[in-house]
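# quick one: sequence plus predicted model below, questions after.
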Amino acid sequence: MGIEQNWAGNFRYRAVAVEHPASIDEMRSLITRGGQVRTLGTRHSFNDIADTDGTLLALDRLPIEIEVTDTVDAVRVSGGARYGDIAPVLEEQGLALANLASLPHISIAGAVATGTHGSGDRTGSLSSAVRALTIMTASGEIRRISRGEPGFDGAVVSLGALGAVLDLTLDVEPTYQVAQFVYEHPKWDAILDDLDAVTGAGTSVSIFSTWQRTDAADQIWVKQRQPDARSSDRAELAHRLEAEPADGPRHPILGADPAAASDQGGLAGPWFQRLPHFRLEFTPSAGAEIQTEYLVPRADAVAAIEAVRSLADRIAPLLFVNEIRTVRADDLWLSSSYGTEAVALHFTWRSDEPAVRALLPALEAALPASARPHWGKVYTLDGADVRARYPRWHDFAALRNDFDPERRFVNAYLQRLGL
């Protein structure tokens, strides 16, 4: 097969072959024939984490399986399925996930392996919903590991280093509705004066800024589970931030067509149609873009935002939008929110990778030393620096040695990290 590029077009895979197995047996045959190998989901990573000098195994032709457990509190799904594929099926059965990312277009295995998240002070990353997962190793062995078993906390956010994730079992709960509210031009000083109050104003809160101005952000999106008991809290918050309700639908990127965005204006709807920022049937975000993200402990969040503000004159010309949101702490070894309530600073950049990469060292130096880069996005920190920010890194390396002693799933990205 021909060499492919990633979703945003900023990275072209160097693999010598791209295969599209249509069954688990075919995947086993491709994995066990030897050589370096990696699996490829919806190609939404912006760096070479999914690449290999050998064979890429794309998951797009494997059957999509969605099976609710007998206890009706979990669902087993195939790794290549997208969140947008499984959400309507769960809704039909009166079930829901606790959270979704801003894009429903991403594969479940890829999102989990990279620690991708949605937003909410009391909501964990997408990886934290994993109850069990099934991995095919380089030898063709199928290994299933469940929450509470030794090594499980290392196997979830795995960077693709352990093997091919065939399926995952995710926690589910009864379905619910969400309403979304958008406020414009909140003042930065008021936001930073009590960031906890801002991020706690709804089930999920996102602050968007182009950094064209440093006195005010552009928008705050508040997603709230229904029934809503926080309307007075939101009104008080908007008043304190000197923000006004948007007078119509908005896109996170100023000036972009809001038709691609999920419904706003307080109109309640199903969880999977409100928690993402974007609709499944549209191209999300800017499309042609580069993304970077750093997660910092909540205690360092104000300092991190101030660091970004200090570089606004350099950031703004390259930026589509910066989004700030929160993630609950978890115990997953390579999760960016491992051991800490986290605040995420996400940057959607214009498609000028040389200029973005030239800026990132200054941004990374200005951020607190606790900042952990998102595994699937562009960053320039060196491997030793990244490793030092994960207390269980050596435990993960040992787990990798157990699952892949011949290092068949290792690629240049993992080598830079010391694996």
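Received it, and whenever you're ready, just let me know what you need.

# from now on I want contacts and neighbour counts done on CA atoms only, so please keep to that.
OK.

# all strands of the stretch 51-200 of the chain, in order?
55-58, 66-68, 74-78, 95-96, 130-136, 142-146, 164-171, 173-174, 177-184 (DSSP state E, counting those that start in this stretch).

# so what touches the third one?
If you take Cα atoms under 8 Å, 6 or more residues apart in numbering as the criterion, strand 74-78 is touched by 63-69, 86, 131, 166-173.

# cutoff 6 Å now
The contact list for strand 74-78 (Cα atoms under 6 Å, 6 or more residues apart in numbering) reads 64-69, 166-172.

# again, but for the second one
When contacts are taken as Cα under 6 Å, 6+ apart, the neighbours of strand 66-68 outside the stretch itself are 74-77.

# thinking again about what came up before, which pair of the contacts of strand 74-78 spans the longest distance?
The widest separation within these, taken as Cα to Cα, falls between Leu166 and Val172 and amounts to 19.2 Å.

# hmm, back to that, mind putting the contacts of strand 66-68 into a markdown table with neighbour count?
Listed next are the contacts of strand 66-68 as a markdown table, based on neighbours: other Cα atoms under 10 Å:
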| residue | neighbour count |
| --- | --- |
| Ala74 | 23 |
| Val75 | 24 |
| Arg76 | 19 |
| Val77 | 23 |
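
# which helix or which strand is home to Ser206?
Taking DSSP states H and E as the definition, Ser206 sits inside strand 204-209.

# what helices or strands is that strand leaning on?
strand 219-225, strand 319-327 (3 or more Cα pairs under 6 Å, 6 or more residues apart in numbering; DSSP states H and E).

# do you know which of the ones you listed lies nearest Trp375?
Nearest to Trp375, of the helices and strands packed on strand 204-209 and by Cα to Cα, is strand 319-327 at 15.6 Å.

# helices or strands up against the helix or strand just after the closest one?
Next helix or strand after strand 319-327 toward the C-terminus (DSSP H and E): strand 342-349. The contact analysis (3+ Cα pairs under 6 Å, 6+ apart) places strand 342-349 against strand 290-297, strand 319-327.

# next one for the comparison:
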Amino acid sequence: MDQLQPARNWAGNYSYGAPRLVRPASMEELQQLVAGSEHVRALGSRHSFNDIADSPGTLAVLDLMDPGTSVDPDTMTVTVSGGTRYGTLAAELERQGYALHNLASLPHISIAGAVATATHGSGDANPNLAAAVAGLEMVTANGDVLVSRRGDPGFEGMVVALGALGIVSRLTLDIEPSYDVSQNVFENLAWDEVLDSFDEVTSAAYSVSLFTDWSGETIGQAWLKRRMDSADSAAADLRRFGGTPAVEARHPLPGVPGSNCTQQMGVPGPWSDRLAHFRMDFNPSKGDELQSEYLIPREHAVDALITMRRLSSLVTPLLLVAEVRTMAADNLWLSPNYGRDGIGLHFTWRQDQGAVEAVLPLLEKELAPFTARPHWGKLFSAGAADIRPLYPRFGDFTALADRLDPTGKFRNSFLDRTVFGT
């Protein structure tokens, strides 16, 4: 069991305060670690921008544990260790002829961490990554292993659990036969036309992302990912909204080369090499961005976009880029898309945390009429009193946490502030 000093997160804006970081290499070591710790939490790929993954005691990193990838063709599921990264799993599934329904922008993130925070990809009909969880294995406070499957009591509260219930050691995910995807980028879509036909724009492909800085009369880029096995795959063309097809590979950030992004220009290829925005073999930049995101019900999409354009003078000077995506509803208690189809308003900020944190309360006040739910792993200012009314099953979740972790072994400052606080 390796012991290291805790380090900084992916962006470099947060230094973990836990006095020790441990890398168990087996389930037995993980169980012993949890049972013998007063406070402990799992640390994944460190792509959170706040203190959600920290602990006043020990941080457990599961990257030494055997992925143990196991495909069950009868149930069309795959079981894998929680510390495995999506890109690693995607490559193995593609090798065996299978696929996941979606991927997030970065394939470098750990599966358990992404699931715990309801991280998502994009697509009108695609729920977030956690919705694919069919079962999980979790080490609870006394070191025992709890196994829960879809349909079991409380399962919907255990999937997106923010690390508050235990350390998820293995996950079982729904899979499907492999499929090919092609990706095209269109530039300079007219805002007025997009707002007039928002549903048509976001349904033009399996996954659609709009990149903007909220200023001006046009949207900088629209990324369309088409499934080649779809009957309407030829519909992915946004020229009717003023968009111009990109003539070379693009990066979401203006002036940055597109060579680090997944294949574009309409060239079909495996889902595992197209659904994420960035290539697995590209090490994403560190230390030059912050992120926030708010999930808003689909029925408020156009009004929320109009609001954001009105707030351009407030947010644009701090932005590197913003992204608008859509996702389908799910039934996971703490998922920001619980019970509602939605859109995500994602902000990639410049590395100026003081200025960003000063803007967030104002931004959240403007988005409050749309019942905006913050992404758990990114920067936001709302506390438990603000968040609790946004989730119908919030009380059920805190009761589940009290039952599974009565002494608060897995709690930390983030949970005290955003979930268990008053």
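Thanks, I have it. What you see is a predicted model, and the numbers here were worked out from it, not measured in a lab.

# fetch the TM-score of the aligned pair.
Here the TM-score for the pair of chains, by TM-score structural alignment, normalised by the length of the first structure, is 0.97; 416 aligned residues with a Cα RMSD of 1.3 Å.

# among the helices and strands packed on strand 342-349 of the first structure, which is nearest Asp395 of the first structure?
Using Cα to Cα, the nearest of those to Asp395 of the first structure is strand 290-297, at 21.5 Å.

# which residue numbers in the second structure does that closest one align to?
Per TM-score structural alignment, the counterpart of strand 290-297 of the first structure in the second structure is residues 290-297.

# element containing the closest residue in space to Leu311 of the first structure that isn't next to it in sequence, please.
Counting by Cα to Cα, 6 or more residues apart in numbering, Leu311 of the first structure lies nearest to Leu363, which is 7.5 Å off, once chain neighbours are set aside. Element membership of Leu363 of the first structure, judged by DSSP H and E, is helix 353-366.

# could you pull out the buried residues of that helix?
By neighbour count with 16 or more other Cα atoms under 10 Å, helix 353-366 of the first structure contains the buried residues 353, 356, 359-360, 363-364, 366.

# quick one: map Thr140 of the second structure onto the first structure.
In the first structure, Thr140 of the second structure lands on Thr137 (TM-score structural alignment).

# from Phe272 of the first structure, how far out is that match?
Distance from Thr137 of the first structure to Phe272 of the first structure, counting by Cα to Cα, to the nearest Å: 33 Å.

# of these two, which one has the most company?
Phe272 (28 against 22; other Cα atoms under 10 Å).

# now the residue positioned nearest the centre of the second structure: how far from Gly143 of the second structure?
What sits nearest the mean C-alpha location of the second structure, by Cα atoms, centre = their mean, is Thr119, with 1.9 Å. According to Cα to Cα, Thr119 of the second structure and Gly143 of the second structure sit 27 Å apart.

# what do you get for Gly68 of the second structure?
21 Å.

# now the helices for the stretch 151-300 of the first structure?
Applying DSSP state H, counting those that start in this stretch to the stretch 151-300 of the first structure gives helices spanning 152-155, 188-193, 195-199, 231-240.

# format those as CSV; extra columns: mean neighbour count and distance to His44 of the first structure.
Below are the helices of the stretch 151-300 of the first structure laid out as CSV (neighbours: other Cα atoms under 10 Å; distance: least, Cα to Cα, whole Å):
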stretch, mean neighbour count, distance to His44 of the first structure
helix 152-155, 24, 21
helix 188-193, 17, 31
helix 195-199, 17, 27
helix 231-240, 15, 34
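
# and the ones you listed: which comes nearest Arg279 of the first structure?
When the helices of the stretch 151-300 of the first structure are compared by Cα to Cα, helix 195-199 sits nearest Arg279 of the first structure, at 23.3 Å.

# what's the matching range in the second structure for that closest one?
Taking TM-score structural alignment, helix 195-199 of the first structure hits residues 198-202 over in the second structure.

# average offset of the matching stretch relative to the first structure?
On superposition with the first structure, the mean distance recorded for stretch 198-202 of the second structure (mean Cα distance after the TM-score superposition for the first structure) is 0.7 Å.

# centre of the chain to that stretch, how far?
Stretch 198-202 of the second structure has its C-alpha centroid displaced from the chain centroid by 22 Å (Cα atoms, centre = their mean, to the nearest Å).

# kindly report the same for stretch 393-412 of the second structure.
Distance, centroid of stretch 393-412 of the second structure to centroid of chain: 22 Å (Cα atoms, centre = their mean).
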